[in-house]
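Colleague: build me a structure from this.
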Amino acid sequence: MAARGRPRAFDRDAALNAAMTLFWEKGFTATSMTDLCQCMGINSPSLYAAFGSKEALYAEAMAHYVESFSPQLWAPIEAAATAREGFEHFLTASAHLLTQETCPKGCMLTLSTVASEGVEDLGRLVVAGRNGALAALEARLRRAVNEGELPASLNVEGTARMFLGVQQGMSVQARDGASQAELEAMAEAAMRAWPGSPR
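Modeller: Presented below is the predicted three-dimensional model:
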């Protein structure tokens, strides 16, 4: 009798990237284990052995998404000479990233509905990610206030929430079919609300 061969190895990073894309496109609940195995090119035992569970795979896929795409949005905010330039980049870069032809439209973090699908642990993970984005915008605004770019009277939290809300709205509109140019027009309109900008 021929010896049974060892299980075929697979590229874990490629499989994770495939799972991320599928979750991004379909969401957690609508993505079945069969869908995942098919898109990742592995069988169910291999998936469970490598990632533990569907929930654990989703959490890892979300972390992979943040690691892959966040630097393109957040690093320039800190590097920009002014907060205004940084926020403008945040919105215009979002218009580009949210409408790429090579990825599902919209932001995986913004569009995730796990918090309302009965998956509480994943819901907390997603909310923490969104709150982290808000905190990053608030921190950049506080820095601008401390440096004298923006007035001390600025409502930092309210301003940060407004700009994050615009970016999240861009994500939803991108999923609904809005083009990059249409999202850039949203960004331009939002920047007119920048503190001190002429109305």
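
Colleague: use CA for all of it now, contacts and neighbours both
Modeller: Fine.

Colleague: over to the nearest residue to Gln180 once chain neighbours are set aside. Which of the three states is it?
Modeller: In space, and not counting its chain neighbours, Gln180 is closest to Ala95: 5.3 Å by Cα to Cα, 6 or more residues apart in numbering. Counting by DSSP: H, G, I helix; E, B strand; the rest coil, the backbone at Ala95 sits in helix.

Colleague: isn't Ala95 right up against Glu184?
Modeller: Yes - Ala95 is within contact range of Glu184, at 5.7 Å (criterion: Cα atoms under 8 Å).

Colleague: one step back: distance check, the residue nearest to Gln180 against His89.
Modeller: Going from Ala95 to His89 by Cα to Cα, to the nearest Å gives 10 Å.

Colleague: now swap in Glu147 and tell me
Modeller: Glu147 sits 20 Å away from His89, going by Cα to Cα.

Colleague: who's more crowded, those two?
Modeller: Neighbours per residue (other Cα atoms under 10 Å) separate Glu147 from His89, with His89 holding more: 19 against 12.

Colleague: wait, isn't the more buried one in contact with Ala75?
Modeller: No - using Cα under 8 Å, His89 is not in contact with Ala75, being 10.1 Å away.

Colleague: another one to check against the first:
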Amino acid sequence: MGRTREFDVEQALEAALSVFWRKGYEATSYTDLTQATGVERPALYSAFGNKEALFRRVLERYYDHYHDFFPAALELPTSREVVARIFRGAAELQTRYPDKKGCLFVHGDLAGSDDAEPIRHSLIDARADGEASLRERFERAKQEGDLPETANCAVLATFVMAVLHGMAVQAKAGVSRNMLEAVAEQALSTWPTKSSLLSGGKSS
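Modeller: This is a model prediction of the structure:
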């Protein structure tokens, strides 16, 4: 019989998530992970594989437990409500914990070495998936008449992601939730609608 695992896997994943969120993938050492989880390196290897495999498990947990506001927002009735909910959720999450500012998807792969290239690509792919989901949602909004026919859904999706990434960088630098929400409101003030298009046409 194999030896019974002597630690809680979910607790260990949460502890590892906190370290990766705070330090990023490259800067996190096995010493950091063993100290945070209270689990020795051989047991971590046995449970999760190597550091890369552990980080991938952490990303899944981050998306399911912390970034769940994003898929929930896509179900809201209008594109503007979708974006407002995503911006608010990001501002709250990125400033929720004093020792874990910003976004793991954005900061996890910064300044990575060649060894970390697979992780960098995984995070790029994760962000691309989010952008694709937004683009598809905006295309549906366009079909439903919520967005004007002239709206470029690909550009709108990229715009939202660019604002989100900027908010993450600002949060990491210590910008407050109130300021991030004000930035979000400023971004939303330019959101295209049929009524704003009509108003623009009348005033020209």
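
Colleague: quick TM-score on the pair, please.
Modeller: Once superposed, the chains reach a TM-score of 0.90 (TM-score structural alignment, normalised by the length of the first structure), with 193 aligned residues with a Cα RMSD of 1.9 Å.

Colleague: residue in the second structure matching the residue nearest to Gln180 of the first structure?
Modeller: Counting by TM-score structural alignment, Ala95 of the first structure corresponds to Ala91 in the second structure.

Colleague: tell me the contacts of that match?
Modeller: 167, 171, 177, 180-181 (Cα atoms under 8 Å, 6 or more residues apart in numbering).

Colleague: what's the most distant pair in these?
Modeller: Within the contacts of Ala91 of the second structure, Ala171 and Glu181 form the most distant pair, 11.1 Å apart (Cα to Cα).

Colleague: who's more crowded, those two?
Modeller: Ala171 (25 against 19).

Colleague: helix or strand right after the host helix or strand of the more buried one?
Modeller: Using DSSP states H and E, Ala171 of the second structure maps to helix 153-172. Sequence-wise, the next helix or strand downstream of helix 153-172 of the second structure (DSSP H and E) is helix 177-188.

Colleague: show me what contacts Ser179 of the first structure?
Modeller: Going by Cα under 8 Å, 6+ apart, Ser179 of the first structure touches Thr99.

Colleague: measure it to Tyr65 of the first structure for me?
Modeller: Going from Ser179 of the first structure to Tyr65 of the first structure by Cα to Cα gives 22 Å.

Colleague: with Ser153 of the first structure instead?
Modeller: 36 Å.

Colleague: the more surrounded of the two?
Modeller: It is Tyr65, of Ser153 of the first structure and Tyr65, that has more neighbours when counted by other Cα under 10 Å, with 19 against 7.

Colleague: contacting residues for that one?
Modeller: 20, 108.

Colleague: kindly report the same for Arg85 of the second structure.
Modeller: The neighbourhood of Arg85 of the second structure, defined by Cα under 8 Å, 6+ apart, consists of 69-70, 73.

Colleague: what does Thr158 of the second structure give?
Modeller: So Thr158 of the second structure contacts Glu131 (Cα under 8 Å, 6+ apart).

Colleague: can you find the partner of it in the first structure?
Modeller: Match for Thr158 of the second structure (TM-score structural alignment): Arg161.

Colleague: and Tyr30 of the second structure, by the same measure?
Modeller: Matched to the first structure by TM-score structural alignment, Tyr30 of the second structure sits across from Met33.

Colleague: quick one: the strands in the first structure?
Modeller: Using DSSP state E, the first structure contains no strands.

Colleague: now Lys202 of the second structure: which helix or strand?
Modeller: Following DSSP H and E, one finds Lys202 of the second structure within helix 194-203.

Colleague: that helix: which residues count as buried?
Modeller: Residues Lys194 are the ones in helix 194-203 of the second structure that count as buried (16 or more other Cα atoms under 10 Å).

Colleague: list the contacts of it.
Modeller: By Cα under 8 Å, 6+ apart, helix 194-203 of the second structure touches 145-148.

Colleague: hmm, try it at 10 Å
Modeller: Contact with helix 194-203 of the second structure is made by 142, 145-151, 190, 193, as judged by Cα atoms under 10 Å, 6 or more residues apart in numbering.

Colleague: out of those residues, which are buried?
Modeller: Counted by 16+ other Cα under 10 Å, the contacts of helix 194-203 of the second structure give 142, 146-148, 151, 193 as buried.

Colleague: any idea how far Glu136 of the second structure is from the residue lying closest to Arg88 of the second structure once chain neighbours are set aside?
Modeller: Closest residue to Arg88 of the second structure apart from its sequence neighbours, by Cα to Cα, 6+ apart: Glu181 at 6.4 Å. As judged by Cα to Cα, Glu181 of the second structure and Glu136 of the second structure stand 25 Å apart.

Colleague: and stretch 141-158 of the second structure, how far from the chain's centre?
Modeller: With Cα atoms, centre = their mean, to the nearest Å as the basis, stretch 141-158 of the second structure stands 22 Å off its chain's centre.
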